[in-house]
Structure formats: structure tokens, C-alpha cells
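Chemist: Sequence and predicted model, in that order:
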Amino acid sequence: MNPDSSDNNEVLELALPPDTERLRFRLVRPDDHESVRAIYADDLAQRFLPDMRSPDGVHSFILRQLRRYEKFGYGIWLLETLENPRIVGDAGITWQETDLGDVMEIGYGLAADERGNGYATEAAKACLAFSFEVLGANRIASLVSADNTPSQKVAERVHAQRRDFTHPRLGPDFLMYYTDNQV
């Protein structure tokens, strides 16, 4: 069952994935509008996440994360470099509906000038480990548009399996990359 849609009042303790070699995960804060907008400011990002074009879309994104933190103890986090600290993107875990049932999904996005540095793969691998080791997930997935080649490349490096997928809200032409917990 997707806890994002339930009335479950049990709240997990707030936790973040540990720092990676180059990145720190940090909570999205109410005043992070400019940082979030910068991640999704270019045409490629807006093609796949059109809601992030407007200030209202960015505000809604921030509010969703704050609600997820409060209710579940996780969501999407901002990514900050350890060296010369700056926000380079976001990554985290949310629940998504699929034809295999509801699954935890790793999502990730990087500011245009930060792509190609391996940050998305590094963050997604940390989210994968966190979802299994801390959250006890049985399966973790990344749902990627068939047109989003850069995101597919990240998902291929992170996940063990791939299948075609029809997104319940967005339609066909998606790929589901997923990994099952082996414990």
C-alpha cells in the first residue's frame, strides 16, 4: 500500500542518507524557492517536470516535501556538494503507483550546469542503499520517460532490471528500472 495516500498516523523518525564521497543530503526548507527553481530552470528539466516552471509549482513541490518529512520521515532532499558547498540538485524517495503495486521510487534532478559529473548516480545509489537498509523496502524503482535518455543512463547504473511501463497518470512511454531487496 502507498503510505502517501493512507491515513496511517505512524511517523518514521526523520532520517537522511549519509554523505556520499562528494554530496550531502539536506532537507528542503520553506525558503528554498530559488535553489529548487534553479534545479529545474532549463528546457530539458521543464520538458519532464513542467509543473516546476512556475513559482506556484516550486512552492507546491516544497510543501509536498515538508509534508512527506512530517508524515513519513523521508521525501526528496536537496543535494549539496561537500567541497565548496552549493546546491547542485535533488534526490530522494517517494511512493508511486505501478502495475506491480505501489513502489518506492528514487527520483533525482540536477541543475543544468551540474549534469555529467556523476552526481545523480552517486545520489541515487545512496538512496537505494538507504531505502533497503533504513526504510526496509522490498523493491525500489525509478520511473523514467522513454524520451529522457540522461535519466535512463543513471537508472541503468543504479538498478538491476528494466521493463516498459504505463504510468497511471502520465500514460505509456515510460520505463521502470527496479531493484529488489536481496535480504
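Modeler: Thanks, I have it.
Chemist: from here on, contacts and neighbour counts on C-alpha atoms
Modeler: Noted.
Chemist: P17 and C127 touch, don't they?
Modeler: Yes. Assessed by C-alpha atoms under 8 Å, P17 is found in contact with C127 at 6.5 Å.
Chemist: higher neighbour count, the two?
Modeler: Counted by other C-alpha atoms under 10 Å, P17 and C127 do not tie: C127 has more neighbours, with 27 against 19.
Chemist: Can you name the residues that contact the more buried one?
Modeler: P17, A91, G92, I93, I106 (C-alpha atoms under 8 Å, 6 or more residues apart in numbering).
Chemist: now it, what's its secondary structure?
Modeler: Secondary structure assignment for C127 (DSSP: H, G, I helix; E, B strand; the rest coil): helix.
Chemist: And here is the other one:
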Amino acid sequence: MLKPHHPIRTQRLTLRPFTPADLDPLHAFQSLPEVARYLYWEPRDLEQVRQALETKITQSALLEEGQALALAVELTATGELIGDAVLFWHSRLHRSGEIGYLFHPDHHGRGYATEAAQALLELGFDGLDLHRITGRLDGRNTASARVLERAGMRREAHLVENEMVKGEWTDEVIYAILQREWRARR
């Protein structure tokens, strides 16, 4: 069980639960084609973002396996919402989880996604005592692969044309790190 103390602060970021006030800034990047390019969904209109946000607002703790912890990512210096981070708790028995993140393109290339990913790994390993955490991505998304590598994860699998996404076969790449590896890196 994980009920994080909010907000979670990193060097430059604040990770916190989503609120209804996040609708417009969340829509500002979830509506962009370049953001949705490698995701299962198309760019979202305001109503679709509203529905997704309603779900995110309820995802503020991990009480049992199968749940997700959704966190809004702000620049601490300005309070601007720049991203969306998530930690999934897949299995209590196997102590496994997964991380994910999504950032406004205006903030790409500055290390924010890596910083948020490292905060998610810390939550999973130290807060939930997970044994293994993965990150999955579209094989074409090389920028996201670099984020996971910088966060300390290793590439474990490249599944060729294993999913039909938006009408085309896509590859999936899986990264992972074990708790003992994470602790050794710190």
C-alpha cells in the first residue's frame, strides 16, 4: 500500500495529485498530435481530457494491486503544469510495477521526464517495496527510450509488430530495473 506524502519534490519538479484546475493545462498538451503520436489514443478534445482527468483525480494512492498512482508534474519555480506521471502496481505477489510519463513538448529535452521517472522509481521501490519496475514504449519513440536509460533502466525486450495501434503494427520495447539495482545506483 502506498499513500505518498504530497507534494513530492525533486530538484526542479513538484509531483502532486491532479485537481479539476488542471483541465486546461492538461488539455494544452494532450490535444497535440506530437504528444499522442506513440500512444494508444488520438489527440484529445477538451471533453476527452475532462474524462481522463476525472479518473486521474481518483488515482492518488495505491491501495491494492492493479491500481495506478497518477501525478501532475509541475515546475517548482513557476507552478506550471508541464507533465503527467504514473506508477502502476501490477502484482503484490511478484512485487512488480510500471512507470509512465507524458510531457508538454515545450519542456522536452531538459531532463524533466528523467527526473520524474526517477521519482516514480523511488516511490515504487522505497514506498511500495517493489522488486521490479518496467517501462514500455513504442519502438519508434527513441526519446522515451533515452529517458528510461538515463533513469537507470535497461532495455530487456524488443517485441516486433506485437500490437496493432492506430491501424498499424507497432513494435514494443520494454525497459526494466530491479530494486537491488536501483539501490546500488544510489
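Modeler: Arrived safely. Source: prediction; values computed, not measured.
Chemist: Verify the stated contact: T121 of the first structure with E156.
Modeler: No. The pair T121 of the first structure / E156 is not scored as a contact, 9.4 Å apart, by C-alpha under 8 Å.
Chemist: Out of those two, name the residue with the larger neighbour count.
Modeler: T121 (20 against 15).
Chemist: Matching that one against the second structure, which residue comes up?
Modeler: Under the alignment by TM-score structural alignment, T121 of the first structure pairs with T114 in the second structure.
Chemist: ok, so what distance separates its match from L121 of the second structure?
Modeler: 10 Å (C-alpha to C-alpha, to the nearest Å).
Chemist: Same question for E163 of the second structure.
Modeler: 26 Å.
Chemist: got it, and L71 of the second structure?
Modeler: 13 Å.
Chemist: who touches the lengthiest helix in the second structure?
Modeler: Of all the segments of type helix in the second structure, defined by DSSP state H, the longest one is helix 46-58. Contacts to helix 46-58 of the second structure, defined as C-alpha under 8 Å, 6+ apart, come from residues 17-20, 22-24, 26-27, 30-31, 70-71.
Chemist: if we go to 6 Å?
Modeler: F18, T19, H27, A70 (C-alpha atoms under 6 Å, 6 or more residues apart in numbering).
Chemist: Can you state the mean residue-to-residue distance of it versus the first structure?
Modeler: Helix 46-58 of the second structure differs from its equivalent in the first structure by a mean of 2.5 Å after superposition (mean C-alpha distance after the TM-score superposition for the first structure).
Chemist: next one: that helix to chain centre, how far?
Modeler: From the chain centre to the centre of helix 46-58 of the second structure is a distance of 16 Å (C-alpha atoms, centre = their mean, to the nearest Å).
Chemist: For that helix, buried residues please.
Modeler: Residues of helix 46-58 of the second structure classed as buried by neighbour count (16 or more other C-alpha atoms under 10 Å): L46, V49, R50, L53, K56, I57.
Chemist: Show me what R150 of the second structure aligns to in the first structure.
Modeler: With TM-score structural alignment as the criterion, R150 of the second structure matches R157.
Chemist: Mind telling me what element that match is part of?
Modeler: helix 149-158 (DSSP states H and E).
Chemist: average offset between that helix and the second structure?
Modeler: Helix 149-158 of the first structure sits 1.0 Å off on average (mean C-alpha distance after the TM-score superposition for the first structure).
Chemist: Give me the next element, helix or strand, following that helix.
Modeler: strand 161-167.
Chemist: so how far is R68 of the first structure from the most centrally placed residue in the first structure?
Modeler: Closest residue to the average C-alpha location of the first structure: G107 at 2.1 Å, with C-alpha atoms, centre = their mean. Applying C-alpha to C-alpha, the value for G107 of the first structure to R68 of the first structure is 14 Å.
Chemist: Equivalent analysis for T179 of the first structure, please.
Modeler: 23 Å.
Chemist: Give the residue from the two that has the larger number of neighbours.
Modeler: The residue with more neighbours, out of T179 of the first structure and R68, is R68; 20 against 17, by other C-alpha under 10 Å.
Chemist: so how many other residues sit close to G136 of the first structure?
Modeler: 12.
Chemist: now for it: what does it line up with in the second structure?
Modeler: Residue correspondence to the second structure (TM-score structural alignment): G136 of the first structure is matched to D129.
Chemist: name the element M104 of the first structure belongs to?
Modeler: Here M104 of the first structure is assigned to strand 103-110, by DSSP H and E.
Chemist: circling back: which one among the contacts of C127 of the first structure gets closest to V144 of the first structure?
Modeler: I106 (10.3 Å; C-alpha to C-alpha).
Chemist: on that earlier part again, check what contacts the helix holding R157 of the first structure and list those residues.
Modeler: So helix 149-158 of the first structure is contacted by T121, K125 (C-alpha under 6 Å, 6+ apart).
Chemist: mind listing what's buried in that helix?
Modeler: S151, Q152, V154, A155, V158.
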